[in-house]
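**Student:** the sequence and its predicted three-dimensional model are supplied below.
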Amino acid sequence: MVTAVREAIEALLGPGAVATHCPNHTGAGKLSYEVRARGERWWVKVAASDEEGRRLTRWASVATILAERHGAPPVLEVLDVLDRTALLFPFLDHPVATRSTLLDRYAEVGAVLDGLHADHDLAGRLGGPVTGRESFRDVWVSRFEADLRIIAGHVAPDVYDYLAAEVETLAALVDGLDLPVHHAIHGDPWHENVLLGWDRVWLIDWESIAVGDPVIDRAILLMDVHGAQRAAWPTEPRHQVARRALLLDAAVDGAADWVQSSEPAMRRAKEVGFHDGLAAYRADVHLG
C-alpha cells in the first residue's frame, strides 16, 4: 500500500513529482509523504483507514481557521488518492521539537493551546457540548479497550489481567467527570507534533481535533515536558485522572504498538517501551 499510494501521489501531482514515504513513531502504516516537484516541496497526508479519512475531512473543514488563528499549517488542497482522503500542505522546513527543546518553548506552545481552547466560534463549528467523561473516554478509555483486544494472547495472562483491571479502574474514574465542556482541543500536542520556527511555533497533525476537555491537551503537554513527577501536577481531579491515563497509555498502547509492529528494529524498540511503561505505571500506582 505504501508504494501504491506513493505512485498515485506522483501521478496526481504531475511530471517530475517525487514522493518519499516518511514513517513516524506510530510505524510504517502511516501514509505521510514528502513530495518534491517543479522546485517546490509539499507534504501529503493520506488516510490509512476510513476512520482516519473522517478525521482528515473534519480537519479540512476548519483548516482555514486553524491556520489563521492557531498555528496550524495551511491545507492547500483536499486530494483523492486511491479513493482515500488526503491533505496537501506546504513543506515546513523547521525542526521537530524534542522534549528538551519543547521545554524552552513551553510557554509559546501553551499560549497556542490557550487560544485554541478559548475559540468558542471554532468549538461551535466542531459540534455541541460534551461531558468530561465523554471526552476522556474518546481520547483514552475507548482506545485502551481496543488495545486490550489487540494484545489478548500476545502478552502473559497475568499481565493482560492486570492491564484489563487497570483500564476498568480508569474507566470508573472517568465516569465521575460528568461536567459539560465545550472547547476545541487538539488532542495530541506532544513534542513530535510541534515544529519550532525561529519566531513562532507550529502545531501540526490536527486529525484528533474535537470538542473536548482542555485538560487533555494541557496534560499531554505537561507529561511530555515534565513527566509524571507528582509535584508538577495540579491536584484537581481531572488532571489526576489524565495523569493516570497517560501513565497507563505507555503500558497499554505501548503493548499494542509492539504487537502490531512488523519491522524488527521498531518491534524491539516498542517491546522495550511497553515493558518500561508497565514498570513505571506499576511503580507509580504502588507509591500512590
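**Tutor:** Structure's in. What do you need?

**Student:** please make it C-alpha for all contacts and neighbour counts, starting now.
**Tutor:** Fine.

**Student:** you'd agree residue 112 is up against residue 71?
**Tutor:** Yes. Contact criterion C-alpha atoms under 8 Å: residue 112 and residue 71 qualify, at 6.8 Å.

**Student:** which one of those two has more residues nearby?
**Tutor:** residue 71 (21 against 17; other C-alpha atoms under 10 Å).

**Student:** any idea which element the residue nearest to that one when sequence neighbours are not counted lies in?
**Tutor:** Nearest non-adjacent residue to residue 71, counting by C-alpha to C-alpha, 6 or more residues apart in numbering: residue 202, 4.9 Å away. Using DSSP states H and E, the element containing residue 202 is strand 201-203.

**Student:** ok, back up a step: just checking, the residue nearest to residue 71 touches residue 72?
**Tutor:** Yes. Residue 202 is in contact with residue 72 according to C-alpha under 8 Å; the separation is 5.8 Å.

**Student:** what strand or helix carries residue 41?
**Tutor:** Using DSSP H and E, residue 41 sits within strand 40-46.

**Student:** buried sites along that strand?
**Tutor:** Neighbour counts over strand 40-46 (16 or more other C-alpha atoms under 10 Å) mark 41, 42, 43, 44, 45, 46 as buried.

**Student:** then stretch 133-150?
**Tutor:** The neighbour-count check on stretch 133-150 (16+ other C-alpha under 10 Å) flags 133-137, 139-141, 144-145, 147-148, 150 as buried.

**Student:** A further structure is provided below for comparison with the first:
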Amino acid sequence: MSGEHLSNIPMTHREIAQAALRATVGSATIDSIRPIPGGVSGALVYRVTAGGRRYVLRMEGLASPLRNPHQYTSMRIAAQAGIAPRLHHVDEVARVAVMDFIVEQPLNTYPGGPHALAQALGDMLRRLQATPRFGRFVEYPEIVARLWAHVCRTNLFAPGVLDAHTQRLADLRGAYTWNSDEAVSSHNDILPRNLLFDGERLWLVDWESAYCNDPVVDMATMLDNFAPSPELEEVLLQAWLGHPPDRSLRDRLELMRALTRLFYAGVQFSAVATAARLVPDTDLSAPTLAEFQQALRDGRLAPDALETRHLLGKMYLAAFFTGEKPPGLPPPISAFQVMGTAEA
C-alpha cells in the first residue's frame, strides 16, 4: 500500500487503516484515499478507490464518555436489512469499518418530491424498527440531561441565563413515561447529513448513536428535519404507522421533539465550548431562519465558524422553549447558504 496514499491519514491511525483496507480489497491496488469532510462526530472518514470500486473508510476519533458500545452491531443489522450501505469490514476493537461509498444526489431531486420523500422516510423507519433489536444503552432523556449539564458547566453563558431551560428539561423528564419493553432499533440521529439518496433509493449512514430506544425518538427528529408542513408531517406519520397516530402518541411526539431540540442545541454549544470564550453570553435572542440564511449570504456569518454554530444552538434552544420548529441541520451548515440562495 502506497505511503503516498496513507499520507492523508494521521500517523496514529495508519496501521488501523492499512489493516482494514487490506482485509477489504486484498491485493488490489489502492488508487486514492481522500478525506470526506463535513462530519461532526470527530471520526476520520475517507473515500477509498481500489480495484475499480469506491469505499468509505471510517475510523473513530477519541472516545467520549457517552460512547455507544452497540454501534457496530447496529450497523451490521441495518446493512443486512438494506438500510445502511453494505459493510465490507468491521473491527470493533480497532473501532474501524469499511463500507460501500454512496454517490450522493441532492434530496430535493427525489422522484415525486417532498411527498414521496416523506413516504419513503416513514417506510424506512418502519423497516428499521422491525429489525432485530439493537443493544440497550442510556435512555434518551438521560442522554439529553447529561449533555445539557455539560453545556451548563462550560461557562458559555452567564450564571442564571439557562435556568429556565434547565427547569423545562426537568419538567419534561418528570412528564416522560414509556414502557421500555416497547423499545426498538433506533438510529437516534436521522438528520439530512446522515441520509443519502443515490438517485434511486435512500440510505442511512453514521450509526455511532444507534441503539435500542423509544420508537418516537427517530420520528421526532424526522418530523423536524423532513416535514416542513403539517401535511407532510401527516404523510410521514401515516407511512411510519400505517394509520394516523392517536392523541396519546401525538403528545409523546411533542414531548420528544422538545427533548431532541435541546439535544441538538447542546451539540452545537458543546462544539463552541471547545474554544475559549472571554465573556459568558447573557443574550439568548436567536435569529429567524430567514435572517440566519441572509447573514450567510451576505458574508456576515461564515458557514463553519464557531459563532455560526453558537447562533444555531440558540435557534434550537428557542425551539425547545417555544415549541416552534428548529432550523434543521443540513449537510453541512454551509448548505443554509445554498438553500437561502435557491429561495431568494
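**Tutor:** Here it is on my side, so go on. Note that the structure is predicted; figures quoted are calculated from it, not measured.

**Student:** how many residues are close by residue 3 of the second structure?
**Tutor:** Applying other C-alpha under 10 Å, we find 9 residues neighbouring residue 3 of the second structure.

**Student:** what's the answer for residue 25 of the second structure, then?
**Tutor:** Neighbourhood size, residue 25 of the second structure [other C-alpha under 10 Å]: 17.

**Student:** would you confirm that it contacts residue 51?
**Tutor:** Yes. Using C-alpha under 8 Å, residue 25 of the second structure makes contact with residue 51 at a distance of 7.4 Å.

**Student:** so which residues of the stretch 1-150 of the second structure form strands?
**Tutor:** Under the criterion DSSP state E, counting those that start in this stretch, the stretch 1-150 of the second structure contains strands at 30-35, 44-50, 53-59, 87-91, 96-100.

**Student:** so how far does the last one sit from its counterpart in the first structure?
**Tutor:** So that's strand 96-100 of the second structure. In the superposition with the first structure, the average deviation recorded for strand 96-100 of the second structure is 0.8 Å (mean C-alpha distance after the TM-score superposition for the first structure).

**Student:** how about that strand: buried residues?
**Tutor:** Buried residues in strand 96-100 of the second structure (16+ other C-alpha under 10 Å): 96, 97, 98, 99, 100.

**Student:** what does residue 79 of the second structure correspond to in the first structure?
**Tutor:** By TM-score structural alignment, residue 79 of the second structure lines up with residue 67 in the first structure.

**Student:** so who does that match touch?
**Tutor:** By C-alpha atoms under 8 Å, 6 or more residues apart in numbering, the contact list for residue 67 of the first structure reads 73, 74.

**Student:** how near is the equivalent of residue 169 of the first structure over in the second structure to residue 145 of the second structure?
**Tutor:** Residue 169 of the first structure maps onto residue 171 in the second structure when the alignment is built from TM-score structural alignment. To residue 145 of the second structure, residue 171 of the second structure is 12 Å away according to C-alpha to C-alpha, to the nearest Å.

**Student:** same thing with residue 108 of the second structure?
**Tutor:** Using C-alpha to C-alpha, one gets 34 Å for the distance from residue 108 of the second structure to residue 145 of the second structure.

**Student:** likewise for residue 290 of the second structure?
**Tutor:** In terms of C-alpha to C-alpha, residue 290 of the second structure sits 30 Å off from residue 145 of the second structure.

**Student:** residue 12 of the second structure too?
**Tutor:** According to C-alpha to C-alpha, residue 12 of the second structure and residue 145 of the second structure sit 33 Å apart.

**Student:** could you check how many residues crowd around residue 247 of the first structure?
**Tutor:** 20.

**Student:** reduced to three states, what does residue 208 of the second structure come out as?
**Tutor:** Using DSSP: H, G, I helix; E, B strand; the rest coil, the three-state assignment for residue 208 of the second structure comes out as coil.

**Student:** in contact with the most centrally placed residue in the first structure, which residues?
**Tutor:** Among the residues of the first structure, the one closest to the centroid is residue 188, at 3.6 Å (C-alpha atoms, centre = their mean). Residues near residue 188 of the first structure by C-alpha under 8 Å, 6+ apart: 206, 208, 217, 220.

**Student:** one more: residue 34 of the first structure?
**Tutor:** Residue 34 of the first structure sits in contact with 19, 20, 21, 22, 41, 42, 43, 44, 91, where contact means C-alpha under 8 Å, 6+ apart.

**Student:** strands along the stretch 151-288 of the first structure, start to end?
**Tutor:** 180-181, 183-185, 194-196, 201-203, 210-212.

**Student:** for residue 241 of the first structure, find the nearest of these.
**Tutor:** For residue 241 of the first structure, the closest of the strands of the stretch 151-288 of the first structure is strand 210-212, at 14.9 Å, according to C-alpha to C-alpha.

**Student:** now the strands of the stretch 1-150 of the second structure in a markdown table, with distance to residue 323 of the second structure?
**Tutor:** Output for those, formatted as a markdown table (distance: least, C-alpha to C-alpha, whole Å):
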| stretch | distance to residue 323 of the second structure |
| --- | --- |
| strand 30-35 | 38 |
| strand 44-50 | 35 |
| strand 53-59 | 36 |
| strand 87-91 | 39 |
| strand 96-100 | 38 |
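
**Student:** nearest to residue 267 of the second structure, of these?
**Tutor:** Of all these, it is strand 44-50 that lies closest to residue 267 of the second structure, at 18.5 Å by C-alpha to C-alpha.

**Student:** start and end residues in the first structure for that closest one, please.
**Tutor:** Aligned using TM-score structural alignment, strand 44-50 of the second structure spans residues 31-37 in the first structure.

**Student:** about what we covered before: in the superposed pair, what's the mean gap between the strand holding residue 41 of the first structure and the second structure?
**Tutor:** Average distance, strand 40-46 of the first structure versus aligned residues of the second structure after superposition (mean C-alpha distance after the TM-score superposition for the first structure): 1.5 Å.
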